[in-house]
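Participant: Sequence and predicted structure are below.
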Amino acid sequence: MKAIVCNQPNEFTMIQKQDAVRGQGEALVRIHRIGICGTDYHAFRGEQAYFEYPRILGHELAGVIEYVEQNEYDFKAGDQVSIIPYMYCGTCIACRAGKTNCCTDMKVMGVHIDGGMQETVSVPLSALLKTNELSLDQTVILEPIAIGAHAVRRAEIREGETVAVIGAGPIGLGVMAIAKSRGAKVIAMDVNDSRLAFCQAWAGADGIVNVLNQPDEKLLELNGGELPTVVLDATGNLRSMQDAFRYVAHGGRLVYVGLVKSDITFSDPEFHKKELTLLSSRNATKEDFDVVIDAIRTEAVDASRFITHRTAFEQMIDVFDTWLDPQSKVIKAVVEL
């Protein structure tokens, strides 16, 4: 079968490899959609944390089961599925507490182990979600939006709260859409005006702030003279993540959704003065995927406008570089098989 390997930074190769071999308790899945995310871009550019080369990328996946034995989950050949790409041990302290998203021995497809940029994969049944009622396009965006859903759950966002989301990429957009579905007032923050406009059009953001233009004053103006009680940073940018402390109201919560390969510093007196709660949000759980499926059913999440760029599997290597160019205005690129 065909697969695309990232051999080293800035180098993809199409290869022929042995077909996936189904393991015990696994299903053989033929891949039909691959979403391209920030992790893939960072890995390609040599900027991804906890990453080794060579690696088959791809963890936003939609496919169809080709073969599966009789099982307790009632999966059958022909079922359309989403893959939850976070392979967990099931026995560590985090897994025993139901926090499989931060397993102590986490293996994320496309990061720690090979991912879905290949024609077939063998996947544990516990990592599959049946999506026969969704389209392939709706299925492939479940994972990035689920990361946003998990961050919203971590933040314990309440109806009527004002929430600022920094970063108007796919993850930030997912945070905004799910926060809006929870009844929050959402303010989108970014440095790109066209992306901020998309936040309003797609995610229904109630206000927008260009971080390059007096963001503190603009936040106060949009929220009746008060700062947001919840701020979620989905940038993966060191300066943004450190600046985010100053945007949170006294008694508020700051959630880091993005990851940066650096140490983060902040003013402890300011942190204590506000009695802030600082949280991280990693990956997602099945519960978060289920939240997104419901959001798609109720049209709170629209896959048709979220996916802005497409290419065939055989053409991906040729066009991948163009998606790295800000002028391409990519929100979500998808590879089709």
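Facilitator: Structure's in. What do you need?
Participant: drop to CA atoms for contacts and neighbour counts, all remaining ones
Facilitator: Fine.
Participant: Look up how far residue 23 lies from residue 55.
Facilitator: 20 Å (CA to CA, to the nearest Å).
Participant: For those two, work out which one has more neighbours and name it.
Facilitator: Neighbours were counted for residue 55 and for residue 23 using other CA atoms under 10 Å; residue 55 has more, 23 against 11.
Participant: Hmm, residue 111 and that one touching each other?
Facilitator: Yes. The criterion here is CA atoms under 8 Å, and residue 55 meets it with residue 111 at 7.4 Å.
Participant: which element is residue 66 on?
Facilitator: Assessed by DSSP states H and E, residue 66 sits inside strand 60-67.
Participant: following that strand, which helix or strand shows up next?
Facilitator: Next along from strand 60-67, by DSSP H and E: strand 80-83.
Participant: helices and strands around the next helix or strand after that next one, which ones?
Facilitator: Next helix or strand after strand 80-83 toward the C-terminus (DSSP H and E): strand 86-87. In terms of contacts (3 or more CA pairs under 8 Å, 6 or more residues apart in numbering; DSSP states H and E), strand 86-87 is packed against strand 107-108.
Participant: Quick one: the strands in the stretch 1-150 of the chain, in order.
Facilitator: Ranges of strands within the stretch 1-150 of the chain are 2-8, 11-16, 26-36, 60-67, 80-83, 86-87, 107-108, 120-124, 128-130, based on DSSP state E, counting those that start in this stretch.
Participant: adding another structure so you can compare the two:
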Amino acid sequence: MQAFQVRAPLDYVITEVDVPQAAPGEVLVRVAYAGICGSDMHIIHGANAFVRFPRITGHEFSGVIEALGEGVEGLSVGERVCIDPVINCGQCYPCRIGRPNVCTALQVIGVHRNGGFEELVNVPAANAYRLPENVSLESAALVEPYTIAANVLDRMQPIAGDQLLIFGAGLIGLTILQMARALGIEDITVTDVIEERLATAREFGATRTFNGREQDVEAAMRELTGGEGVPLIADAACVPALLPQMLRIASPAGRIGLLGFDVKPSDLVQLEVIKKELTLVGSRLNNRKFAHVLNLMSSGRLNPLGLVSHRLPLAQMPDAIHMLDNHPEKARKVLIDMTS
């Protein structure tokens, strides 16, 4: 069968691989759709310290159960599913306190083990979520990005009436925007430096947008809030140099959600944090958010297919990578149709 395999940094190929067998406690899934994520690009560029090569990437995917491993109950061959990529040990401190997404023995499908850019893939049965009847396989491939948004918003603990400022209108910024609206947050500002992305944010319901190249975002938010500051700030730009500005923009008792994996240090002015008693929270992957997102998707409160800018067969994945490397402004979510 065919798969997209990263053999080493900047060395990737569409290749033939062996068909896996359903292991005990696992299900074999015939992949229908898989999305290219920024973390897939980090693996390709050798910027992910956790991956071991060669690796079949892909952690955003949906498909149909092809076979059941020994001992699997509650799932059936032929059922449509999407896959939570987070695999945890269940024994360590984070797992014991209900934070399995930062398990000390964490494995991520598509990073630590092979993922969804192959025709058939083995996954733990507990990680397969049955789809509601009105959620398509195409939409279901986008559940995982929404869980990222759900997780960071949960970590930020919104309160009724809170304003939200999102730095970055890429894919994750747009999912945070949609998720925040689905959760009842009404006043949402989005800032970016690419006008096309800001236009999309407005289409998706942003209350207002600011272009950071053309406008003083800090001054604009100060005026907008009467000098009080913003209670919720989500960093979907993941640029360490922006943290001091976020600290200044945040209101007293504000919460800032951080998502970036950049190893460059940020300048943290402790005075800003202490005098306002700010809360800075990291957010990694998702903490059991798949069922929640599927419910929101089924209810029509999310618009997953609106995120998709390109649909391509697996054979064209190298072209998609080239586009994402050289013209990221042209793409939102690139979805690979594994059936074509």
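Facilitator: Good, I have the coordinates. Just so it is clear, the model here is predicted, and its values are computed rather than measured.
Participant: Mind checking the TM-score on these two?
Facilitator: With the length set by TM-score structural alignment, normalised by the length of structure 1, the two chains reach a TM-score of 0.94; 335 aligned residues with a CA RMSD of 1.8 Å.
Participant: what about the strands of the stretch 1-150 of structure 1, which gets the closest to residue 277 of structure 1?
Facilitator: The minimum distance between residue 277 of structure 1 and the strands of the stretch 1-150 of structure 1 falls on strand 86-87, with 26.4 Å, by CA to CA.
Participant: Relative to structure 2, what is the average displacement of the closest one?
Facilitator: When structure 2 is overlaid, strand 86-87 of structure 1 sits 1.1 Å from its aligned residues on average, using mean CA distance after the TM-score superposition for structure 1.
Participant: Name the surrounding residues that touch that strand.
Facilitator: 101, 106, 107, 108, 109, 127, 283 (CA atoms under 8 Å, 6 or more residues apart in numbering).
Participant: so how many other residues sit close to the fourth one?
Facilitator: Look at residue 108 of structure 1: counted by other CA under 10 Å, it has 19 neighbours.
Participant: measure residue 126 of structure 2 to residue 298 of structure 2 for me?
Facilitator: Distance, residue 126 of structure 2 to residue 298 of structure 2, using CA to CA: 21 Å.
Participant: For stretch 256-275 of structure 1, buried residues please.
Facilitator: Within stretch 256-275 of structure 1, the residues scored as buried using 16 or more other CA atoms under 10 Å are 256, 257, 258, 259, 271, 274.
Participant: of all those, which two lie farthest apart?
Facilitator: Using CA to CA, the pair of these lying farthest apart is 259 and 274, separated by 23.8 Å.
Participant: middle-most residue in structure 1, spatially?
Facilitator: residue 144 (2.9 Å; CA atoms, centre = their mean).
Participant: measure the closest residue to it other than its chain neighbours to residue 315 of structure 1 for me?
Facilitator: The spatial neighbour of residue 144 of structure 1 that comes closest, neighbours along the chain excluded (CA to CA, 6 or more residues apart in numbering), is residue 171 at 5.8 Å. The gap separating residue 171 of structure 1 from residue 315 of structure 1 is 25 Å, by CA to CA.
Participant: which residues does the nearest residue to residue 114 of structure 1 once chain neighbours are set aside contact?
Facilitator: Spatially, and ignoring its direct neighbours in sequence, residue 114 of structure 1 is nearest to residue 56 (4.7 Å; CA to CA, 6+ apart). Counting by CA under 8 Å, 6+ apart, residue 56 of structure 1 touches 3, 4, 5, 6, 110, 113, 114, 115, 116, 117, 118.
Participant: what's the longest helix in structure 2?
Facilitator: helix 143-156 (DSSP state H).
Participant: average offset between the helix or strand just after that helix and structure 1?
Facilitator: Note on helix 143-156 of structure 2: by DSSP H and E, the next helix or strand toward the C-terminus is strand 163-167. Superposed on structure 1, strand 163-167 of structure 2 shows a mean distance of 0.8 Å to its aligned residues (mean CA distance after the TM-score superposition for structure 1).
Participant: With structure 1 overlaid, report how far whichever helix or strand comes after strand 163-167 of structure 2 is off on average.
Facilitator: The C-terminal neighbour of strand 163-167 of structure 2 among helices and strands, as given by DSSP H and E, is helix 171-182. After superposition onto structure 1, helix 171-182 of structure 2 sits on average 1.4 Å from its aligned residues (mean CA distance after the TM-score superposition for structure 1).
Participant: what's the angle from the helix or strand that helix 171-182 of structure 2 is followed by to helix 171-182?
Facilitator: Next helix or strand after helix 171-182 of structure 2 toward the C-terminus (DSSP H and E): strand 187-192. Regarding strand 187-192 of structure 2 and helix 171-182, their directions subtend 170 degrees when assessed with axes from the mean of the first three to the mean of the last three CA atoms, to 10 degrees.
Participant: ok so, going back, same for the strand holding residue 66 of structure 1, what does it pack against?
Facilitator: Contacting strand 60-67 of structure 1 under the criterion 3+ CA pairs under 8 Å, 6+ apart are the following elements: strand 26-36, strand 80-83, helix 136-140, helix 142-155.
Participant: So which bits of it are buried?
Facilitator: In strand 60-67 of structure 1, counting by 16+ other CA under 10 Å, buried: 60, 61, 62, 63, 64, 65, 66, 67.
Participant: Kindly report the same for stretch 315-330 of structure 1.
Facilitator: For stretch 315-330 of structure 1, by 16+ other CA under 10 Å, it's 316, 317, 320, 323, 330.
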